[in-house]
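# From the sequence below, what's the structure:
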Amino acid sequence: MLRLSLAALLITPVALPISAPALAAAPVHLPTRFSVVVEGHGPDVILIPGLSSTRDVWAATAADLRGRYRVHMVQLKGFGEPAGANASGPVLRPFVDDLATYIRANRLKQPAVIGHSMGGLAALMLGTGHPGVASRIMVVDSLAFIGPLFGAADVAAVTPRAGAMRAMMLARPGQTTPDFTLKPDCPGAEPVPSGEATMTNSALGACLVGYGGRVSDPRVVAQAMFDDMVTDMRGEVGRIQVPLTVLHAGPRDGDYGKLYTASYAGKVGVKLVGIPGSAHFIMQDQPRQFAEQVSAFLR
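Have a look, this model is predicted:
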């Protein structure tokens, strides 16, 4: 599990169509950093995908929840759609601030927030930077600081590598604007490609990882990856005043579980849950266990 490193950061699921009645009323605040699809009725739940992922990573979760909750599936612009305001400059912090504005302007009543990987880090940033906005937070396989996966103890130590990785991604030959009209073709029957098992051990997850890479703007991926790597929330998580649940791949007593225990040591009462048999995409790798955890989190 400690081999997740960058692979654990580069998250990429996608587009299984979700059909259900959307809300009749359009949002009052139209976000600039992300798009959103709203389905269902009931208490508000916000789902945030990770790096290079579209909202469709949450297809099964949304289908399960929308009969009892109003589900807001956000998608960072540049992942599966044109980059817009995310085409240049910082990505992660402006996204979090825009999400807080969306919640307040549309008068959502302290939604539950669930974020995967970089989306989980964004959820932590929402909880510390905008107290009182969320009622509870679930982080899915995201450390409060990714530096230890790169052997870095702090932001200063990881910044040179983060900058080099961003430059390398932007300099890759043949990078073009993605074809955002592409649709996923994920029959669920293909084997997991070797080398991708650090991110997912399911056929569906592997298909979604490949699709997400094809429909993400490399400029947004590179900058969002940099923002993620140089954000250290370990000293901030103690300020989160709402229930915090953190799911991670592998058993609680494994090396990866111990890494999570250290990462979230600053938050009294944090609920850390290991998911044996899963890689990074817990939603696809262990869907039953994941659904059970989400149900318990929302009760």
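
# For the rest of this, base every contact and every neighbour count on C-alpha atoms.
Will do.

# Which SSE is immediately downstream of the helix or strand hosting residue 213?
Using DSSP states H and E, residue 213 sits within helix 203-214. From helix 203-214 onward toward the C-terminus, using DSSP H and E, the following helix or strand is helix 218-229.

# Which elements pack onto that next one?
Packing contacts for helix 218-229, counted by 3 or more CA pairs under 8 Å, 6 or more residues apart in numbering; DSSP states H and E, involve helix 92-105, helix 155-170.

# 10 Å instead, please
Secondary-structure packing of helix 218-229 (3 or more CA pairs under 10 Å, 6 or more residues apart in numbering; DSSP states H and E): helix 5-9, helix 92-105, helix 118-129, helix 155-170.

# where do the strands sit along this structure?
Under the criterion DSSP state E, the chain contains strands at 34-39, 44-48, 70-76, 112-116, 136-140, 244-249, 271-275.

# my guess is residue 148 contacts residue 259, does it?
Yes - Residue 148 sits in contact with residue 259 when judged by CA atoms under 10 Å, with a separation of 8.3 Å.

# And this one, please, so the two structures can be compared:
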Amino acid sequence: MNNNTNKPTKSKQQHNFWTHLAISLTIVGGMLATNFSSKAAESFSVEVIGNGKPVLMIPGLMSDARVWRPTAEALAGQYQLHLISIAGFAGKPAIQGELLPTVKQQLLQYIDQQQLQQPAVIGHSLGAFMAFNLASTAPDKIGTVIAVDGLPYLAPVFTRTNDTTVAMMQGQAGYLRMQYQQMTSEQLKAMTAQGLLIQATSATHQQQVLDMAAASVPKAAGQAIYELLTTDLRPKVHNITSKVLLIGASGAMANEADRRAATTLYQQQIASIANATLEFNHQARHFIMLDQPDWLTARIASALKD
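Okay, here's the model as predicted:
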């Protein structure tokens, strides 16, 4: 395995991977579709490019469709890509109340109203969680699932064990939501800046991640974090009947022990899915589509064809 983490100093290499990933996942998931009412789509907007078999592409926390556009453009000759941007993230207006349950419900409505036949779902981070959520809730409506560095349950990233339960995390989740509700946009930007080293390798891509976070609504980010920490999909993912590819990023991991621990944790979360595969990219950091775009596009294209 490749141990090149592109860290600036040896001391930086020793930073604990799990601490960084917790920061990453906590502070960070063509034309407009014309037949979907604005009321029904209040929790997200859609950009559609390409022609062919439908594919939904969902970004992560405080990201929007821009992270997926280059990948979508590479696939547009064979697929119809529906690029999702979630309310409250990267300059999109926020909604009141629950966020992720509303997104799930309205995405399923979108699939029905657009008459999409078992679309594949590709999600990054929070978007990967949404992909697992859609496929376990409505397995007959969802095709191939490609989850990019995201899990059915986030909390074990903090605790380093899949024994973690929602009950254990309830207090911490509530505290984080309250903290984000009181945060200004500048404070959100400053907090995001602390974790940029594990988001992406290049300064340009790190700035892209920071700009999207700076344009996000802190309250929306806090609500999403609360819901990620208090929603455990592991008891439901056995319902998934389609093929699942989970891709992890280990480029920010300091050593082989961290890579083994992450592999075990990720594998355990998808163990009950009948047709699931786990693969890691050992050079890319959390935003794999920014760090290793050609590699990721090739893996996605292969998974969609299989």
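
# How close are the two chains, by TM-score?
Once superposed, chain against chain, the TM-score is 0.84 (TM-score structural alignment, normalised by the length of structure 1); 272 aligned residues with a CA RMSD of 2.2 Å.

# sorry, back to before: most neighbours per residue, which of the helices and strands packed on helix 218-229 of structure 1?
Of all those, helix 118-129 carries the top mean neighbour count, a mean of 25, counting by mean count of other CA atoms under 10 Å.

# so it aligns onto which residues of structure 2?
The alignment of helix 118-129 of structure 1 onto structure 2 (TM-score structural alignment) covers residues 126-137.

# same check, this time on stretch 55-71 of structure 1
Using TM-score structural alignment, stretch 55-71 of structure 1 pairs with 65-81 in structure 2.

# Now do the matching stretch: distance to the chain's middle.
In terms of CA atoms, centre = their mean, to the nearest Å, the centre of stretch 65-81 of structure 2 is set 16 Å apart from its chain centre.

# which residue in structure 1 lines up with residue 53 of structure 2?
Mapped onto structure 1 by TM-score structural alignment, residue 53 of structure 2 lines up with residue 43.

# Okay, the residue lying closest to that match once chain neighbours are set aside and residue 111 of structure 1: tell me how far apart.
Among residues not flanking residue 43 of structure 1 along the chain, residue 69 sits closest, at 5.0 Å (CA to CA, 6 or more residues apart in numbering). Plainly put, residue 69 of structure 1 is 10 Å away from residue 111 of structure 1 if you go by CA to CA, to the nearest Å.

# which one in structure 1 is aligned with residue 182 of structure 2?
Superposed on structure 1 with TM-score structural alignment, residue 182 of structure 2 falls opposite residue 171.

# And residue 172 of structure 2, by the same measure?
Using TM-score structural alignment, residue 172 of structure 2 sits opposite residue 161 in structure 1.

# if I look at that match, how far off is residue 103 of structure 1?
Taken as CA to CA, the span from residue 161 of structure 1 to residue 103 of structure 1 is 35 Å.

# Kindly report the same for residue 38 of structure 1.
Residue 38 of structure 1 sits 13 Å away from residue 103 of structure 1, going by CA to CA.

# Now do the buried residues in stretch 198-206 of structure 1.
For stretch 198-206 of structure 1, the neighbour count (16 or more other CA atoms under 10 Å) marks 198-206 as buried.

# With distance to residue 245 of structure 1 as added columns, please give these in JSON lines.
Converted to JSON lines, those look like this (distance: CA to CA, whole Å):
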{"residue": "198", "distance to residue 245 of structure 1": "22"}
{"residue": "199", "distance to residue 245 of structure 1": "21"}
{"residue": "200", "distance to residue 245 of structure 1": "21"}
{"residue": "201", "distance to residue 245 of structure 1": "23"}
{"residue": "202", "distance to residue 245 of structure 1": "24"}
{"residue": "203", "distance to residue 245 of structure 1": "27"}
{"residue": "204", "distance to residue 245 of structure 1": "25"}
{"residue": "205", "distance to residue 245 of structure 1": "23"}
{"residue": "206", "distance to residue 245 of structure 1": "26"}
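
# Going by neighbour count, list what's buried in stretch 268-276 of structure 2.
Of the residues in stretch 268-276 of structure 2, those buried under the neighbour-count criterion (16+ other CA under 10 Å) are 269-270, 272-273, 276.

# and it, which stretch of structure 1?
With TM-score structural alignment as the criterion, stretch 268-276 of structure 2 aligns to 262-270.

# Residues contacting the matching stretch, please?
The contact list for stretch 262-270 of structure 1, computed with CA atoms under 10 Å, 6 or more residues apart in numbering, reads 142-146, 148, 232-246, 257, 261, 271-272.

# Overlap in contacts, residue 148 and residue 259 of structure 1.
Common contacts of residue 148 of structure 1 and residue 259, defined by CA under 10 Å, 6+ apart, comprise residue 2.

# Please verify my assumption that residue 159 of structure 2 contacts residue 18.
Yes - assessed by CA under 10 Å, residue 159 of structure 2 is found in contact with residue 18 at 8.7 Å.

# who's more crowded, those two?
Legend: neighbour count by other CA atoms under 10 Å for residue 159 of structure 2 and residue 18, higher for residue 18 (19 against 14).

# Compute the distance between that one and residue 208 of structure 2, please.
23 Å.

# ok, back up a step: which neighbours do residue 69 and residue 111 of structure 1 share?
Contact criterion CA under 10 Å, 6+ apart; residues shared by residue 69 of structure 1 and residue 111: 43-45.

# Good, wrapping up.
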